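Novice: I need the structure of the sequence given here:
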Amino acid sequence: MTCPYCGSGLDATGTCSRCGQVHGSVSTGWRPDPTARHEGRYFVTGHPTNRVRDGRSTSSDPVGGQMLPDYLELPSAGIRSTWLGTTAAAVIIVLTAAVVWVLLVAGRRPPPPPEAGYLSALRDAGLSDEFNSDVNAVAHGRQVCRQLEDGDPQQGLPADKIAVDAFCPHFAQGFRVLEKVKVTGTFVLVDNVGVDGIMADGTSCQGANGYSDVNPGTPVTVKNGHGDVLVGAALGPGKGDSTTCTFTFTVPVTEGEDRYVLSIGRRGEFSYSFDQLVAKGILVQLGQ
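Specialist: This is a model prediction of the structure:
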């Protein structure tokens, strides 16, 4: 075994020929410098050494140490080890401070603008094609929130819900996504009394004489109870004969309106509830 302070060999009792009893009761460590040349001097088992310090700075002072009895001169490796330890500690402190600074700076960065998240969510949901451009989509999203702020009902289409989540999330919890369905309609033109109201050629048919306004392409309009147009469509090809001619059409309808008022050309208006449209569709008959 060797002495941990000077590197000399230890005898069977653990005594160093230079430092004395290494593990004895005499203290080892820093004490005030008896020579008053420095703030502190390092002692090994009660023996003064050449190692001194002032504040955090450690150096060697063999001249002052030789002024004291039982002086020991420690190898410079001890000071170098202390310096290396101090340097390593300083590096760790600097790295820790850098990590903390990075985290603080990252925490202070402003969040990304809601427009980016909104447009990304629209694309993920496959709804971006509902708008002509990103600018148009953002304008619609902002308008949805303005209407909610003005007191409009908290309901809308899936794209509206995405807008609420992005631009006015305080409305998100109470917002209801409305159901949108495609309703199939059937318009039947009947001429059982032989007034030549239907013209047929064996493969197709359409209205004639007093019913000449009923033909493929006749407009189909759906309004709400306030008269606002919700959606438009047109009659498809007529199928049948000179007695009965049937036209079909399809209209997309979104729930949330009090009534859905259907008109086919100039042939009157027919009122439905959303549940009626979903359950039974549309069936209109004209003629006798």
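Novice: When you work out contacts or count neighbours from here on, use the C-alpha atoms and nothing else.
Specialist: OK.
Novice: by contact count, what packs against the longest helix anywhere in the chain?
Specialist: Longest helix of the chain, by residue count under DSSP state H: helix 76-108. With contacts taken as 3 or more Cα pairs under 8 Å, 6 or more residues apart in numbering; DSSP states H and E, helix 76-108 sits against strand 57-60.
Novice: show me where the stretch 1-150 of the chain has helices.
Specialist: 62-65, 76-108, 114-124, 134-149 (DSSP state H, counting those that start in this stretch).
Novice: one step back: quick one: buried residues of the longest helix of the chain?
Specialist: Ile79 (16 or more other Cα atoms under 10 Å).
Novice: want to put them side by side, so please do this one too:
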Amino acid sequence: MTLIGVTGAPGNVGTPLVAALLARGARVRVLARRPERARAAFGEQPGLEFGHLEFGDRRTYVAAFRGVERLFVTRPPQLSRVTRDMVPALDVALGAGVTQMALLSLQGAERNPFVPHAQLEKYLMESGVASTLLRPSFFMQNLTTTHLPELRRGEVFVPAGRGRTSFVDVRDVAEAGAAVLTEPGHAGQAYELTSSEALTYAEVAAKFSAATGRTIRYTDPSPLAFYRRLRARGVPTGQLLIMEAIYATARFGLAARVTPELARLLGRPPRTFDQFAQDAAPLLTQETPHA
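Specialist: Below you'll find the predicted structure:
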């Protein structure tokens, strides 16, 4: 049976992706920087194994990819120099016998050479490997992870202006990833994955307010104010610069594109933001210490 390697697990997409692959009867190797933590997160399950992979540490590459035929590639958010830190690992994967890769990229990466996802896309397209590019729009779950402290204080704090964003639920992205890695016909394809609506962040705040019964406001900080607050909270500079670039696309009206591609891959409508807000409501109403 084909062995599928998954990077980025546990994680926003990686965790539900592993579950979706196992549900399809696939053999899965979670490739993690701390495999013991991954094992504790997933537990022992039939068809699931764990390997040590740390991008940038060449000593981990050979054993990590041994026996893997298909690979799901996720860029760790702290890595911005992917040519240096990720491409050598993917070269080893190809040499070890990986014949198909699915890349978790970014909506609009083909038009934005400044994001590291674009460099990874270019590498895959030039490598000759059978590849599928998944270009999701902004993850709904980013708001309840990176931006959770502000949300719990009643604030949507992102520098996106009045632009609209076609959000997507990571659970749907994971199902799409499982589909392209286990079904034929996806090699050489690029899929732009969005929900069925584009929202302003003021509308996002209103939906969170309705789901939680609390007042949550969109404060629309300047890019500098956003950078300073999250940097003070310890978010790495490289990750922050990528976030600033992503929010700039929304601010300039470039993130509102809605496509039917996710619905076609899933065979059903994608989850709505209202559904996500209802699911996230208990998390948002927990207390958080003031920064």
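Novice: Any chance you could compute the TM-score here?
Specialist: After superposition, the two chains reach a TM-score of 0.19 (TM-score structural alignment, normalised by the length of structure 1), with 84 aligned residues with a Cα RMSD of 5.6 Å.
Novice: Including distance to Ala166 of structure 1, could the helices of the stretch 1-150 of structure 1 go into JSON lines?
Specialist: Compiled in JSON lines, these are given as follows (distance: least, Cα to Cα, whole Å):
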{"stretch": "helix 62-65", "distance to Ala166 of structure 1": "73"}
{"stretch": "helix 76-108", "distance to Ala166 of structure 1": "21"}
{"stretch": "helix 114-124", "distance to Ala166 of structure 1": "6"}
{"stretch": "helix 134-149", "distance to Ala166 of structure 1": "8"}
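Novice: Which of the helices or strands spans Ala225 of structure 2?
Specialist: helix 223-232 (DSSP states H and E).
Novice: quick one, longest helix in structure 2?
Specialist: In terms of residue count, the longest helix belonging to structure 2 (DSSP H) is helix 237-251.
Novice: which helices and strands sit right next to that helix?
Specialist: In this structure, helix 237-251 of structure 2 makes packing contacts with strand 164-165, helix 223-232, judged by 3+ Cα pairs under 8 Å, 6+ apart.
Novice: tell me the angle that helix makes with helix 223-232.
Specialist: Compare the direction of helix 237-251 of structure 2 with that of helix 223-232 by axes from the mean of the first three to the mean of the last three Cα atoms, to 10 degrees and you get 150 degrees.
Novice: what's downstream of helix 237-251 of structure 2, the next helix or strand?
Specialist: Going down the chain from helix 237-251 of structure 2, the next helix or strand is helix 261-266, by DSSP H and E.
Novice: in that following helix, what's buried?
Specialist: By neighbour count with 16+ other Cα under 10 Å, helix 261-266 of structure 2 contains the buried residues 261-263, 265.
Novice: Ok, stretch 238-252 of structure 2 next?
Specialist: For stretch 238-252 of structure 2, a neighbour-count test (16+ other Cα under 10 Å) marks 240, 242-244, 246-251 as buried.
Novice: Make CSV out of these and add distance to Leu21 of structure 2.
Specialist: Listed next are those as CSV, based on distance: Cα to Cα, whole Å:
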residue, distance to Leu21 of structure 2
Leu240, 31
Ile242, 29
Met243, 29
Glu244, 33
Ile246, 29
Tyr247, 31
Ala248, 34
Thr249, 32
Ala250, 32
Arg251, 36
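Novice: Going by distance to Glu203 of structure 2, which of those wins?
Specialist: Ala250 (13.8 Å; Cα to Cα).
Novice: what are the ranges of the helices in structure 2?
Specialist: 14-23, 35-42, 61-65, 82-85, 87-96, 116-127, 148-152, 170-182, 201-212, 223-232, 237-251, 261-266, 273-284.
Novice: coming back round to it: any idea which of the helices and strands packed on helix 237-251 of structure 2 is most buried?
Specialist: Stretch with highest mean neighbour count among those: strand 164-165 (a mean of 26; mean count of other Cα atoms under 10 Å).
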